[in-house]
Structures are given as structure tokens and as C-alpha cells.
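Visitor: Sequence plus the predicted model coming up.
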Amino acid sequence: MIAAIMESTEHRSCAYGLRHQTRCLSAVKSTDGKSRFIIGTQELLKPNEVHLLTFDEDIFEISTTIFSHPHEIWDISASKHDPDLVFTCYKQVIDGKKVQSKASLWRMKVTQKDSEEDDLERIHHHQPRGELEHVLTLDAGDGSVKKVIWQDSTEVISVEDWRICIWDIDTKQGTAKLTGSIETPDKNFKFTSAVMNPHAQEVVAVYGRSIQGWNLSSLKTTFAITDSQPAMLLCIDYNPNRPFQIATGGEDCKIRVWDVRDTTAGPLMTIQDHTHWVWSVAYNKFHDQLVLTSSSDCQVNLQSIVSISTGADYKYGDGSEEGSEHDEDADDQVDNAQEAPTDGLVQAFDQHEDSVYQVAWSSVDPWLFLSLSYDGRAVMNQVPSEEKFKIIMN
């Protein structure tokens, strides 16, 4: 494993290399203000690992704790409520021939060491080891689970090829109870991804070329956009600050932003800055005008969609202020017009040499994000200072 700092006149970044193939990462809840991410490795019929990365901004350095994992990991999801809990979706070979996809919840247990032991490990470049303590396994029977989404500390959603399952979990008792399921609307297409609506009890999934939402209580359809594009959809995210807005990416290299209240109007915005399949899209939860995307063109793109974000709501105000105060605000806006954020590609990050399957924003730092490519290269980057300044000042 190798960590390195890369600097240029434009930006500063930090890279971490794993000696394994990888395709999944997740941001971890922070309790001390430091940004943390977990990565799962994907080696067929070989020992695998979970890497917990901690980024120290003061010294611009990544430290790591490594946990052994018994099977190749295809997806990983950290709890939003407990920084020690993580779901992994993995493939397991049964009887030497049959492959099943399963999902298990683990508790990451890190051995506490004194400062002298920590110093010795740093000197000899030894990464501390931790233990994954098995908590529970989601057993739905068909062996095709590919993703787990946290709804809250006691409810999770699992995405399988042909259905979405809703589970009540008890981490103290180590139990999981299936409380409902949703079948794929089109038997010709498997579910490829899903996301929770952060504003309501709703799950939204993509399958084939379509997007559909379901109420988690009634299990009834909330909206459907069928045949939304000419190619398969691969990823989806929900705007954390603006209800009814989602972003999708797929095999036509495009990102589309949708308002699900009008399913016949077409996308609010279409972005095409990638040259191959788009595997990941992620809204910034602090500033939803910033959207990260990654692709098998080996590139990570930072997009600004300010015109359809909550940032647009405050750009000129609602005109309700009176007198000189409003006039001064208007003058300030004119003065800062050239510095205001605009739609478009903020920056393309080309630090990967293989397909970039996942990007994730830090859970605590609004300007920090991590990208991960199939060759095991993880790169920590920051929003360019110029764009950051524009957002803060406007």
C-alpha cells in the first residue's frame, strides 16, 4: 500500500494505492472532524480487505487501518449513524462452483495502541490491522444482492437483481427481518442501482433505461420515467437539499438531472463531458450545485449545476427587502456578477489510469472528495479554490 502527495500550481491532492482490484467506497460518519472513507477490495478466490482511510488535513496525509474480509467485495456502505458499522455486498463461491451474492453487516474493531507503537508502525510503514466482527447477514434467498442502502439505524434497503427488499435490523441482537419487497417492473431488466429519498419515505431505483420511485410504507409507485434515455442506466443520486430532483448516469456517457414531479418533460439538464460509461454520480450535501461524476474513461469530473440548484434560489433573493438595504444587496450582486458560479465543468481530474467506479464526498468537509479506480488507486482531491471562493462569496 502506498500513499503519496501530489501537488501542482492548480491544486493539491493525495493518492493511496492498494495491491488489489477495487470498485467500491463509502464515506464514513465522523466523530472528530476528520474525513474518513472505507474501500472494499475485489479479488476472486483470494483474501480480500476493507481499508479504512483517515485524512488529516493539517499534515495532508492519509492513514489506514486494514481489516481482513473473506470474499470479494462488490459494494460497501457505511452506517450514517454509527461510524463502526459497515455493510459489504460480496460474492461467495458455494461448493466450488455456484456463486452467490450476499450482504453482511460488520463492526469494525480497531485495536488501541499507545503512541510508541503507533510511531514504530509509521517508521516501518506498517499499517495497523483491525478486525471485522460479524453482526448479521441479510438472507433473502435468491443470492443476488448487489447494494445495501441505510434508511436509518434500524432499517435498510437491499437491492437485488429482480427486487428491492426492506429490512428491520437489530444490531444488538444480530437479527434482520424482511418487512417488504418490490419486484422489478420490467422482467427484461435487472435493477442496477437505487438511492433513498432524503426528504421522504421513498426509494428510487434505475433498471434498464427507466427510473421509478416507491413509497416505503405502501410499496406503491410514486413516479415512473420509462425509457428515459437510449442506453442502460448505471447510477443515480438524489439531491440532498432540493426535493424531487435526481441525477442519473449510464452507458450513453451522459448525466441527466430530472424533476420527478413532471415525468414527461424530459431532463432539466443533460451533461456530456465523459467519453465512456458513467458509473457514479454524487451530489455535494452542503452545496448541491456541485456534482461529482466518474467513468470508465478514467476521469473524474466536477460539475456545477448552479442554475437548477438551491444556490439559484438565493442568488438574487426574493425581492422582499425594502429601501437601501435591498439596493445595496443588488449593487453587491452586480459587482460580484463576474465571480458568480456558472453551469459547466469546473474541473476534470485525470489522475487515474483505469475505470473510476466510485466517487464520494467527505461526510464533514464540504470541499473534499475521494475517487477510486479499478486498479486500486484512491485519490483525495479538493474543490478548486477559485470555485470554492465563488460559492462562499455568492
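Guide: Okay, I see it. Please read these numbers as outputs of a predicted model, since none were measured by experiment.
Visitor: contacts, neighbours, all on C-alpha from now
Guide: Fine.
Visitor: Chain neighbours aside, what residue packs nearest to residue 137?
Guide: Spatial nearest neighbour of residue 137, excluding adjacent residues (Cα to Cα, 6 or more residues apart in numbering): residue 104 at 4.2 Å.
Visitor: how about the one you found, what does it touch?
Guide: Going by Cα atoms under 8 Å, 6 or more residues apart in numbering, residue 104 touches 87-89, 134-138.
Visitor: Now a PyMOL select for only the buried ones of those.
Guide: Applied in PyMOL, the following selects the buried portion of the contacts of residue 104 according to 16 or more other Cα atoms under 10 Å:
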select buried, resi 87+88+89+135+136+137+138
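Visitor: so of the contacts of residue 104, which ones are in helices?
Guide: Among those, no member is found in helices (DSSP state H).
Visitor: this is the comparison structure:
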Amino acid sequence: MDCEARCMTSMTADEDNICFLVGTNNIKNDKNQVNKLFMDPEASRLMSKSFRHPAGEVRAIAAHPTKSNLLATCTADFSSLGGTHSITIWNIEEDKRTLETVSRLPTDPVMSCLEWEPTSMRCATMTPFTPEVQLLDMENEPKSIQNLKIPLQNEEDEMFSVRWSPHFDGNMLGVTTGRTALCFDCRTENDYLKVKDAHPHRAISMDFNPNLQHVIATSGDDGYVRIWDTRSPSSALMSLHPHAHWVWSVRFHPVHDQLLLTGGSDASVVLSCAQSVSSEQQKEFRDDDEEEEEEEDFVEKLQDGQLERIDEHEDSVYACAWSSADPWTFASLSYDGRMIVSNVSRKHKYALMQL
């Protein structure tokens, strides 16, 4: 990308092509773009299409769960005094290389996070310095339908991230604020699970295990990633130390939950393994109880800890994401606008698939 960028998402509606969306946040409004990056299946190389983003900086971006031509952005336009902010739904005009405004919801202040929930078609959004998460109905146009008040451990705590759980019919929402990670049931606002002091200073990002509904991962400014059972949050199930600085993004693999993808401000992307606290480990325990030991070919199993490390970025890595089309492909984005698409190594892939 030609500009600075901090937000990226996989195009979940496109299940046939490896495709990601990136939004830039340059202070010069006329330079900002939404970039669609995709793999050319014939040439096996990364291709890009850029679309001018006429609403200024892209502070957050979300792809429509079922329609590949629609996306939403949190915008910040400072061309006028005080600036204007909004959440806007766009239609991607591929032939014209433009973004057409579908609908727009003005916001004050600027929102810094946007997460689209595929089951209910709601979006969760927030701003760092207001202790609440706003839920939007995105069916036709952005419309506020619920505000979740977030209990702060300290008044000065910032809001860092929101994340929908793939479980509980789209009603569980995760939030990181200050040192704490919270999990809310949106149907009962006061009912939440709390991981207090998940990290010593700031809990920055979190994700839900796709196979174990009570397990989450958090990352912090201490360089650690921790895995928790929210039913017993007094101590972490596992602590990993993949980075030397802030960990801006943590993502479970969409199928094999022993894999964790992280990006940090040490300019690194790390693929880690948490085999011993994964759903696969629980399955192994059940198999041991049900079956007698038999002679079989040796299959190498992955060990806990770092599997792969990518040090090709030159700036802080703010976002990482798994491809919706190919579960062995992932992308990472650094602040200087560099995006790298990588694959899980064949060795680790075969170990996971028990081949």
C-alpha cells in the first residue's frame, strides 16, 4: 500500500478465493484507500485492486459476512474543523474501481473497532475512551440498537478491542479494557465473565476458541499470549511469550484451535502451538480411554510453543487474519502499509492432519 495502514480483514463471503481487505489511515484524506488483495490462482502471486475511500481515514474495516461486494468502515475525515466521523457501508464497484455509499451513520467520537456478527447481522463498535460497546443493526443501514456499559477496573482504562464469539448463537461478545478481558451475553447486559488482570498493564486483543466455547486467548503489551478458561479465570491455562513488545492481534486457527497467529509491534508475526490445552488434546484423552493401545505408524505431534516466525516486516504489525477460503493461508499487515501473505509450512500442516 502507498499509505499507512492498521486494519485488515478477510473477505468471509468469498469462500473460493484467498482475499483480504485493507484500509489506510493517512492524514491526507485524498490519499486514503480500501485495497482488495487476492491471490491469482494461475500465477500464484498476490494481486491488488485499490478503491479510493472518500470519507477520509479508515480506522476499522469489516467485510459483509455473506455479500462479497459489501463492506463497512469506521471513518475519520479531518478536512474540516473538528472533523467528521461515521460508520459507512460501501458497495464495491469493481469495474469502476470506486466505493459507492450504501448508507452512513454519523458517530461522535470516531470509532476504532468494527466487528460484524454473521448470525444476527449486527456490528459491534467502540471508541477507546468511552466505556461502552455499541451494537448496530446492519441489515439495511447502520442503526444503533443497544449500548453495553463496560465496567472499568480503573477510570483511566482504555477500550482496546471487541470480538464476537462463534458460539451462543451470536450473543456472546468479548471486550478487552485496561488489564481485563470481559465476555458479555448481549441478551442480559449485566451477565458477564471476567478475566481480571489478564496482563500486567494492558490487555490489547482477544479471540474465542472455535471449538471450545469457554476458552479464549488474550494478548497484551507484555509480549505474552495467554489462554483462559472463562469458567475458572483465576489462572491461565497456558502462557506463551512469542513477542518482545506489544501483541496487537491474536487469532485462533478457524479449525485447528491448537494454532495461534499473532502480530506485534516488534515487527514480527508468530505462529504458535497450544496443543496441550486444545480440543484435540481432549479428544486424545477420550481416545486413550476408549481404545486399547495398538501398534501404528509413528505420527509426529506438534509441541507447545513457537512453530514459525516471520520477520519480513519493518514496522509494527497491527493486524493478522486467516483466509476464509484456505485455512492454511494467513496475512499480516504492518503500519508502513506492507502486507505479507504466508502459508502454514507443509511439515506442520501434515502433523496437524495426522498424515
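Guide: On my side now, so go ahead. Small disclaimer: the values here were computed from a predicted structure and weren't measured.
Visitor: now what about the TM-score between them?
Guide: Once superposed, the chains reach a TM-score of 0.92 (TM-score structural alignment, normalised by the length of the second structure), with 346 aligned residues with a Cα RMSD of 1.9 Å.
Visitor: Just tell me what the residue nearest to residue 137 of the first structure corresponds to in the second structure.
Guide: Residue 104 of the first structure maps onto residue 88 in the second structure, with residues paired by TM-score structural alignment.
Visitor: Give me the mean deviation of the one helix or strand its match maps to from the first structure.
Guide: Per DSSP states H and E: residue 88 of the second structure is located in strand 84-93. Strand 84-93 of the second structure, aligned to the first structure and superposed, deviates on average by 2.2 Å (mean Cα distance after the TM-score superposition for the first structure).
Visitor: Quick one: distance of that strand to the chain centre.
Guide: Mean-position distance between strand 84-93 of the second structure and its chain equals 20 Å (Cα atoms, centre = their mean, to the nearest Å).
Visitor: for stretch 67-82 of the second structure, same thing?
Guide: Mean C-alpha position of stretch 67-82 of the second structure versus that of the full chain (Cα atoms, centre = their mean) differs by 19 Å.
Visitor: Show me which residues of that stretch are buried.
Guide: By 16+ other Cα under 10 Å, the buried positions in stretch 67-82 of the second structure come out as 69-78.
Visitor: Next step: those residues restricted to strands.
Guide: 70-77 (DSSP state E).
Visitor: Using the three-state scheme, assign the aligned partner of residue 199 of the second structure in the first structure.
Guide: Under the alignment (TM-score structural alignment), residue 199 of the second structure pairs with residue 229 in the first structure. When classified by DSSP: H, G, I helix; E, B strand; the rest coil, residue 229 of the first structure comes out as coil.
Visitor: residues near residue 229 of the first structure, how many?
Guide: Counted with other Cα atoms under 10 Å, the neighbours of residue 229 of the first structure add up to 19.
Visitor: what does residue 71 of the second structure align to in the first structure?
Guide: Match for residue 71 of the second structure (TM-score structural alignment): residue 86.
Visitor: Quick one: residues contacting that match.
Guide: Residue 86 of the first structure neighbours (Cα under 8 Å, 6+ apart): 76-79, 105-108.
Visitor: Now distance to residue 334 of the first structure too, for the residues you listed, in a markdown table please.
Guide: As requested, the contacts of residue 86 of the first structure are arranged in a markdown table below (distance: Cα to Cα, whole Å):
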| residue | distance to residue 334 of the first structure |
| --- | --- |
| 76 | 46 |
| 77 | 44 |
| 78 | 44 |
| 79 | 44 |
| 105 | 53 |
| 106 | 53 |
| 107 | 53 |
| 108 | 52 |
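Visitor: between those, which has the most around it?
Guide: For those, neighbours tallied by other Cα under 10 Å; top is residue 76, 27 neighbours.
Visitor: for the first structure, longest helix please?
Guide: helix 323-335.
Visitor: Just the element for the residue nearest to residue 93 of the second structure when sequence neighbours are not counted, please.
Guide: Leaving aside its sequence neighbours, residue 93 of the second structure sits nearest to residue 99 (Cα to Cα, 6+ apart; 5.9 Å). Secondary structure assignment for residue 99 of the second structure, by DSSP H and E: strand 98-107.
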